[in-house]
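no sequence on this one, just coordinates:
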């Protein structure tokens, strides 16, 4: 990985954090992974998640009433409420109160996954610099896989997104950031690897939520558009090596700009939101 440093020369995502991370890993390994007894509510939530995953219950479908589920699972309504609350916090349900209300299945987003991940990053004092460094490693891999697995339809979506970016007013930084995230999300999905795509999208969601105030100058935008077109061309030709390197170049340049212009953001600890 290229060295991405702050103004003091400290490399983001590396020492002196290494010893701290190793010590934490050592403590966790020595404690072992002895499972704690699971609550009834967690078992119910897991069963409902399984039903959603196998599409027995689909996005937008209402779940049975609390009374019906309590009878079905042969538990008290308190356990049902707790199970539903667990799923709501994870972004799997929306719960409407009052007459005609109740739990409805919701499609979870990468922002939902990122929100939960940000809590663990916060506890571990991980910085946005470390998060950005992780993206520098992960996204080029996704670009390489996208080149290997690309379809005509997915490629056209990338081209449409770049066309949208070309027409974003220079004073609309929020729309530029949102559309750039859209490009990254589609490229990650094109990899065909759902795990890596979710990891990338979750990290990006955490990152994007905190950098809304960044100004994207005409030069930054133009350089980014050149890189996006280069990535699309590489994916179109199924040149996995070029797709990887072009994506690495894009993110590396962005991180160096961040380090120079907004070092306080990269040095900040990820906060749970």
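Structure received. The shown structure was predicted, so the numbers you read here are calculated from the model rather than taken from an experiment.

all contacts plus neighbour counts: C-alpha atoms, from now on.
OK.

can you give me the strands for the stretch 101-250 of the chain?
102-105 (DSSP state E, counting those that start in this stretch).

show me where it has helices.
If DSSP state H, counting those that start in this stretch is used as the criterion, the helices of the stretch 101-250 of the chain fall at 110-123, 128-149, 152-166, 173-190, 194-210, 218-236, 240-261.

point out the most buried one among these.
Mean neighbour count, computed with mean count of other CA atoms under 10 Å, is highest for helix 128-149 among these, reaching a mean of 23.

what angle do helix 218-236 and that helix make with each other?
Relative orientation of helix 128-149 and helix 218-236, computed by axes from the mean of the first three to the mean of the last three CA atoms, to 10 degrees: 40 degrees.

who does helix 128-149 touch, helix- and strand-wise?
Secondary-structure packing of helix 128-149 (3 or more CA pairs under 8 Å, 6 or more residues apart in numbering; DSSP states H and E): helix 173-190, helix 194-210, helix 218-236, helix 240-261, helix 263-267.

quick one: which of the ones you listed is nearest residue 75?
For the helices and strands packed on helix 128-149, distance to residue 75 was read as CA to CA. The smallest value, 34.1 Å, belongs to helix 194-210.

put this next to the previous one:
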């Protein structure tokens, strides 16, 4: 049987990797400028089109920002979870992955993240978690503030993920939480469910404040299990739908 020859990488992909390596080796920080396009053409011995494609690839991945205007050009940028989420979401959409797959992954990793956070969380992060719980209580009765409530909920989980001091856990948890926004598959929550979220967050916060890894793991696992039970009881069809 004839072997399929290995696919050759496009020159722009290879150049993007080279530029990224140069950024890392030069210890450039977010906000630092890269050489102008003309200099890159000469430095790398590539055509202008290839250089532009490579820069666009890096911009899409969040590694650089291409600014316009008098002081325009490529600048180093710190990628955030949105870029990670965009890639994951694209792959899942291509495979028509159901919404419940995200639920399963999040339920598997977030208790572990919370367990690590209990050992490593800073006093400042604890204060931030407490503020999100206070804010959720204050806006609970104003149903017009659902978006604000959800933002605080996302912030709560993000602070815990950051506090694990594992960047991969943080970006993965943030990405999954963003994709899991129930609004994209028609989910909505009752007043009782919102109160349940606040109560669960308080229990998780208490475990983190006490720096009790086992309790933090258990409280986060229970929180996610309660959400999943609610979703399967009320939105079973939505969970089976491919991520839009």
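Yes, it's here. Nothing here was measured: the structure is a model prediction, and the numbers come from that model.

could you get me the TM-score between them?
The TM-score (TM-score structural alignment, normalised by the length of structure 2) is 0.87; 238 aligned residues with a CA RMSD of 2.3 Å.

just to revisit the earlier point, closest to residue 88 of structure 1 out of the helices and strands packed on helix 128-149 of structure 1?
Here helix 194-210 is closest among those (CA to CA), at 17.9 Å.

superposed on structure 2, where does that closest one end up, distance-wise?
Superposing on structure 2 and averaging over aligned pairs (mean CA distance after the TM-score superposition for structure 1), helix 194-210 of structure 1 comes out at 2.1 Å.

possible to save the helices and strands packed on helix 128-149 of structure 1 as TSV with distance to residue 105 of structure 1?
Shown next, in TSV, are these (distance: least, CA to CA, whole Å):
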stretch	distance to residue 105 of structure 1
helix 173-190	23
helix 194-210	20
helix 218-236	35
helix 240-261	36
helix 263-267	36
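
out of the helices of the stretch 101-250 of structure 1, nearest to residue 271 of structure 1?
Closest to residue 271 of structure 1 of the helices of the stretch 101-250 of structure 1 is helix 110-123 (CA to CA; 5.2 Å).

so which of the helices and strands packed on helix 128-149 of structure 1 gets nearest residue 31 of structure 1?
For those, proximity to residue 31 of structure 1 was assessed by CA to CA; helix 194-210 is nearest, at 26.6 Å.

tell me the angle of the closest one relative to helix 128-149?
Angle, helix 194-210 of structure 1 to helix 128-149, by the same axes, to 10 degrees: 140 degrees.

before we move on, back to that, so which of the helices of the stretch 101-250 of structure 1 gets nearest residue 18 of structure 1?
Counting by CA to CA, residue 18 of structure 1 lies closest to helix 128-149 out of those; the figure is 11.5 Å.

and that closest one, which stretch of structure 2?
On structure 2, the counterpart of helix 128-149 of structure 1 by TM-score structural alignment is residues 99-120.

again, but for stretch 56-70 of structure 1
The aligned range for stretch 56-70 of structure 1 in structure 2 is 27-41, by TM-score structural alignment.

which residues outside the match of helix 128-149 of structure 1 are in contact with it?
For stretch 99-120 of structure 2, the surrounding residues in contact (CA atoms under 8 Å, 6 or more residues apart in numbering) are 160-161, 163-165, 169, 173, 176-177, 179-180, 207-221, 224-225, 228, 238-243.

can I get the helices of the stretch 101-250 of structure 1 in a markdown table with distance to residue 19 of structure 1?
Below are those laid out as a markdown table (distance: least, CA to CA, whole Å):
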| stretch | distance to residue 19 of structure 1 |
| --- | --- |
| helix 110-123 | 16 |
| helix 128-149 | 15 |
| helix 152-166 | 41 |
| helix 173-190 | 32 |
| helix 194-210 | 23 |
| helix 218-236 | 36 |
| helix 240-261 | 24 |
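
right, and those - which one's nearest residue 85 of structure 1?
Using CA to CA, these put helix 110-123 closest to residue 85 of structure 1, at 14.3 Å.

residues contacting the closest one, please?
Residues outside helix 110-123 of structure 1 that contact it (CA under 8 Å, 6+ apart) are 90-91, 127, 198, 201-203, 205-206, 269-273.

hmm, try it at 7 Å
Under the contact criterion CA atoms under 7 Å, 6 or more residues apart in numbering, helix 110-123 of structure 1 has outside partners 90-91, 198, 201-203, 205-206, 269-273.

cool, stretch 209-224 of structure 1 as well?
With CA under 7 Å, 6+ apart as the test, stretch 209-224 of structure 1 has contacts from 170, 173, 174, 250.

what's the matching residue for the second one over in structure 2?
Mapped onto structure 2 by TM-score structural alignment, residue 173 of structure 1 lines up with residue 146.
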